[in-house]
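Undergrad: can you look at this prediction? I've put the sequence above it.
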Amino acid sequence: MPQNCPCGSSKPFAQCCDLYLSGKSYPNTAEALMRSRYTAFTTSNLAWLRQTWHPDTCPELSAEDLTTDWQRLEVVKAKQGLKKSIVEFRAWFNDGEHERALHEISLFKLYKKRWVYVEALPQWP
């Protein structure tokens, strides 16, 4: 039986985020991009994270930045716009002793006709 995608879509990985991470396709919504980025974090795909991060805000990333034990993703809400979009999510991880959640409201913008992650927002606008 095919393994479900880490992004929580309930689709097989090969029919979901792997299409993006392997370069076969590119997400056409900010939510799909965010889900693929979560999957990139779970699979240590630095190349995809760099490719999908706005160049003005992308930090230096290394393999050491991808050691978190991610467990599951919950999309709280998403607002798709024409040039910018917002996705609120919780990404659950195990810190070695407890399960915790990273809660973020993320800003995405179109850059060279593709959605990219820009930054975390302090609150829903």
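TA: Yep, that arrived.
Undergrad: C-alpha from now on. contacts and neighbour counts both.
TA: Fine.
Undergrad: what is the longest strand anywhere in the chain packed up against?
TA: Looking only at the chain and at elements set by DSSP state E, the strand with the highest residue count is strand 99-111. With contacts defined as 3 or more C-alpha pairs under 8 Å, 6 or more residues apart in numbering; DSSP states H and E, strand 99-111 has these neighbours: strand 84-94, strand 114-121.
Undergrad: in JSON lines: the ones you listed, plus distance to T42.
TA: Written out in JSON lines, the entries for these read as follows (distance: least, C-alpha to C-alpha, whole Å):
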{"stretch": "strand 84-94", "distance to T42": "10"}
{"stretch": "strand 114-121", "distance to T42": "17"}
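Undergrad: ok, structure two:
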Amino acid sequence: MSKSKSPACPCGGPALSSCCGPYIDGAALPETAEKLMRSRYTAYTLGNEAYLQATWHASTRPAEPVIGQEEKLQWLGLEVKSALRLRKRKAENEDFVEFVARFRVNGRGQRLHEVSRFLREPSPEGPRWYYVDGTFPE
């Protein structure tokens, strides 16, 4: 008897197929900035450049690829510190998510601590969140 269970989601969710997978596959839109941030982390772990570019706000989207194919990068985990919209009472179409992502580059452990800014804009599919930029608190 074999189990065909979906692997755990890299963002920390129980299964990729029911967590970030539908967003990355284009079957659904992330309803919150935090879900977009988690799906972008998952896209980084999967090397999905197309999803990262598609979810990056046009005003800040880099012209060059953000995933270096020559870089030996291994993502180790994600910790969401907070989704700040409720605390800061920001406008409904702007949100902030603080997170720490751990990774290894060429065998050396690193951590990225960022407060990411997201904007929600209308699209033919409905309101859509985009990553704009981030600050680094430490």
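TA: Okay, I see it. Source: prediction; values computed, not measured.
Undergrad: and the TM-score between these chains?
TA: Put the two chains on top of each other and the TM-score (TM-score structural alignment, normalised by the length of the first structure) is 0.88; 122 aligned residues with a C-alpha RMSD of 1.7 Å.
Undergrad: ok so, going back, in the second structure, what residues pair with the longest strand of the first structure?
TA: In the comparison with the second structure, strand 99-111 of the first structure aligns to the range 109-121 (TM-score structural alignment).
Undergrad: residue range for the top helix by length along the second structure in the first structure?
TA: Ranked by residue count and defined by DSSP state H, the top helix of the second structure is helix 33-46. Counting by TM-score structural alignment, helix 33-46 of the second structure pairs with residues 30-43 of the first structure.
Undergrad: what does that stretch contact?
TA: 5-7, 17, 20-21, 26-27, 46, 48-49, 52, 66, 68-70, 73, 78, 80, 85-87, 91, 108, 115-117 (C-alpha atoms under 8 Å, 6 or more residues apart in numbering).
Undergrad: still on that earlier bit, buried stuff in the match of strand 99-111 of the first structure?
TA: Applying a neighbour-count criterion of 16 or more other C-alpha atoms under 10 Å, the buried positions in stretch 109-121 of the second structure are H113, E114, V115, S116, R117, F118, L119, R120.
Undergrad: what about the aligned partner of S59 of the second structure in the first structure, which helix or strand?
TA: In the first structure, the position corresponding to S59 of the second structure is occupied by D56, as judged by TM-score structural alignment. Using DSSP states H and E, D56 of the first structure is not contained in any helix or strand.
Undergrad: and for Q15 of the first structure, the neighbour number?
TA: Other residues within reach of Q15 of the first structure by the criterion other C-alpha atoms under 10 Å amount to 12.
Undergrad: do the same with A83 of the second structure
TA: Here the count is done by other C-alpha under 10 Å, and A83 of the second structure has 18 residues near it.
Undergrad: now it: closest residue in space, sequence neighbours ignored.
TA: Distances taken as C-alpha to C-alpha, 6 or more residues apart in numbering put V97 closest to A83 of the second structure, at 4.4 Å, once the chain neighbours are dropped.
Undergrad: can you name the residues in contact with stretch 107-124 of the first structure?
TA: Under the criterion C-alpha under 8 Å, 6+ apart, residues 26-30, 33-34, 52-54, 56-58, 83-87, 104-106 lie in contact with stretch 107-124 of the first structure.
Undergrad: can you list the buried residues in it?
TA: When burial is assessed from 16+ other C-alpha under 10 Å, stretch 107-124 of the first structure yields the following buried residues: L107, F108, K109, L110, Y111, R114, W115, V116, Y117, V118, E119.
Undergrad: remind me which helix or strand Y23 of the second structure belongs to.
TA: Taking DSSP H and E as the definition, Y23 of the second structure sits inside helix 21-24.
Undergrad: average offset between that helix and the first structure?
TA: Helix 21-24 of the second structure: mean distance to aligned residues in the first structure after superposition is 0.5 Å, counting by mean C-alpha distance after the TM-score superposition for the first structure.
Undergrad: aligned partner of V97 of the second structure in the first structure?
TA: The equivalent of V97 of the second structure in the first structure is V87 (alignment by TM-score structural alignment).
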